[in-house]
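Participant: What follows is a predicted protein model with its sequence.
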Amino acid sequence: MQNARVIIDVRAGKEGDLPALLEIYNHHIRTGYATFDEVEVSLDDRRAWWATYAPVGSHRLIVAAEDGRVVGYATSSPYRAHPAFQRTVETSVYLAPDAMGQGIGGRLYDMLLAELGDTEAHHVVAAVALPNDASVALHLSRQFTVVGTFTGYAIKRGRRISSTWFERPVRM
């Protein structure tokens, strides 16, 4: 018997993906430190968040779906509100727990970075809450360089969290 080949569709996010995106994000709020949010967000919160992304421009939302089920997503968001940072984006990648370790994060990043190449964005930054060896490896494999680490600068569930920051130009 042959193993069934899993096909992952990586595409622009659709509004109908919101419930799955909400569940993935809330999972990370409940169980880890990839987000510093401590209270689960609502579908209305995610609708407002959704409105900040578009199929064109430098603020994108890319999803990975397996057999129609969303298993992860990547975003490029404004880094800071100051006009000087208008062409800098901050990226995030979140995966469903059963989708980790399968290369899906890399596929999401590859599509996101390729699409950013056709925009006015010129610089990408990302923060990885530690420890998270898989996310550090993902960023290094996509030619991000380490900028530095904020040590114990956040507290979530009584634990001090450090984050390593990464950067890269959009076009290499």
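Facilitator: Great, that's in hand.
Participant: contacts and neighbour counts: CA atoms only from here.
Facilitator: OK.
Participant: what does the helix or strand containing V124 contact?
Facilitator: V124 belongs to strand 123-130 when assigned by DSSP states H and E. Applying Cα atoms under 8 Å, 6 or more residues apart in numbering, the external contacts of strand 123-130 come out as 33-35, 79, 87-92, 135-136, 161-170.
Participant: Which among the residues you listed count as buried?
Facilitator: 33-35, 79, 87-92, 135-136, 161-170 (16 or more other Cα atoms under 10 Å).
Participant: So which of the residues you listed sit within helices?
Facilitator: Residues of the buried ones among the contacts of strand 123-130 located in helices (DSSP state H): S135, V136.
Participant: Second structure follows, compare the two:
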Amino acid sequence: MLPEEYERRRRLPRHLRDPEHRDPDFAFRIRPAEAADLPAIRDIYRHFVLNSTVTFDERPKTLGQWRRTLRETGELRLPFLVAESATGTVLGYALTQPWKQRSAYRYTVESSVYLAPAAAGRGLGRALMEALIEATRERGVREMIAVIADQGADASIALHERLGFEEIGRMGRVGVKFGRELGIVLLQKSLRKRR
């Protein structure tokens, strides 16, 4: 990427540049996900599967797959959070899952965060990620990895960087979706308490 392209990519709208910007009329609460939330979670994720390259899934997950994810995160004591509006509508979710299956990776997780399109740009992504980071840290996890598409996910990369994630690598052309070759950006955040 040329320096001028990087600068252009880094110019974001004010609500994404300013981490303290919040819409004062936008109320939500963050809580652990429950089985009753899964249809809304499925629908949020489905939107991104069918309409974007921010996930490399090409088929939406079924309700059964989401039930399994909720059960597995619970068994592993990993956080799976939702943000809901004052009326109880699920606006977004965030979760951590094991980074790899080998036992030596047990203190490292991969994070995911998705918002309903109408909830984007209002501070909710940051609030969900902050809650996810803290809940994950409380469970003794040491490292959090974010795997983000290298195209169409500039806001997600910027959010993670503002939260202390550091880019640790890139992999080019590892996925193909909608006929486009896509890469990933790997970011990492240490959750170890500072002494």
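Facilitator: Ah, there it is. Because the structure is a prediction, the values reported are computed rather than measured.
Participant: Quantitatively, what TM-score do the chains reach?
Facilitator: For this chain pair, the superposition-based TM-score is 0.92 by TM-score structural alignment, normalised by the length of structure 1; 169 aligned residues with a Cα RMSD of 1.7 Å.
Participant: ok so, going back, inside strands: which ones of the contacts of strand 123-130 of structure 1?
Facilitator: The members of the contacts of strand 123-130 of structure 1 that map onto strands under DSSP state E are 88-92, 161-169.
Participant: Out of those, which is nearest to E15 of structure 1?
Facilitator: S92 (18.4 Å; Cα to Cα).
Participant: Provide a list of residues in contact with the counterpart of the closest one in structure 2.
Facilitator: Residue pairing (TM-score structural alignment): S92 of structure 1 is matched to S112 of structure 2. By Cα under 8 Å, 6+ apart, the contact set of S112 of structure 2 is A94, L95, T96, A146.
Participant: Could you check how far S112 of structure 2 is from E7 of structure 2?
Facilitator: According to Cα to Cα, to the nearest Å, S112 of structure 2 and E7 of structure 2 sit 26 Å apart.
Participant: which residues in structure 1 form strands?
Facilitator: 8-12, 61-66, 69-78, 88-95, 123-130, 145-156, 159-169.
Participant: Can you lay out these as JSON lines showing distance to G117 of structure 1?
Facilitator: As requested, these are arranged in JSON lines below (distance: least, Cα to Cα, whole Å):
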{"stretch": "strand 8-12", "distance to G117 of structure 1": "15"}
{"stretch": "strand 61-66", "distance to G117 of structure 1": "14"}
{"stretch": "strand 69-78", "distance to G117 of structure 1": "12"}
{"stretch": "strand 88-95", "distance to G117 of structure 1": "12"}
{"stretch": "strand 123-130", "distance to G117 of structure 1": "10"}
{"stretch": "strand 145-156", "distance to G117 of structure 1": "18"}
{"stretch": "strand 159-169", "distance to G117 of structure 1": "10"}
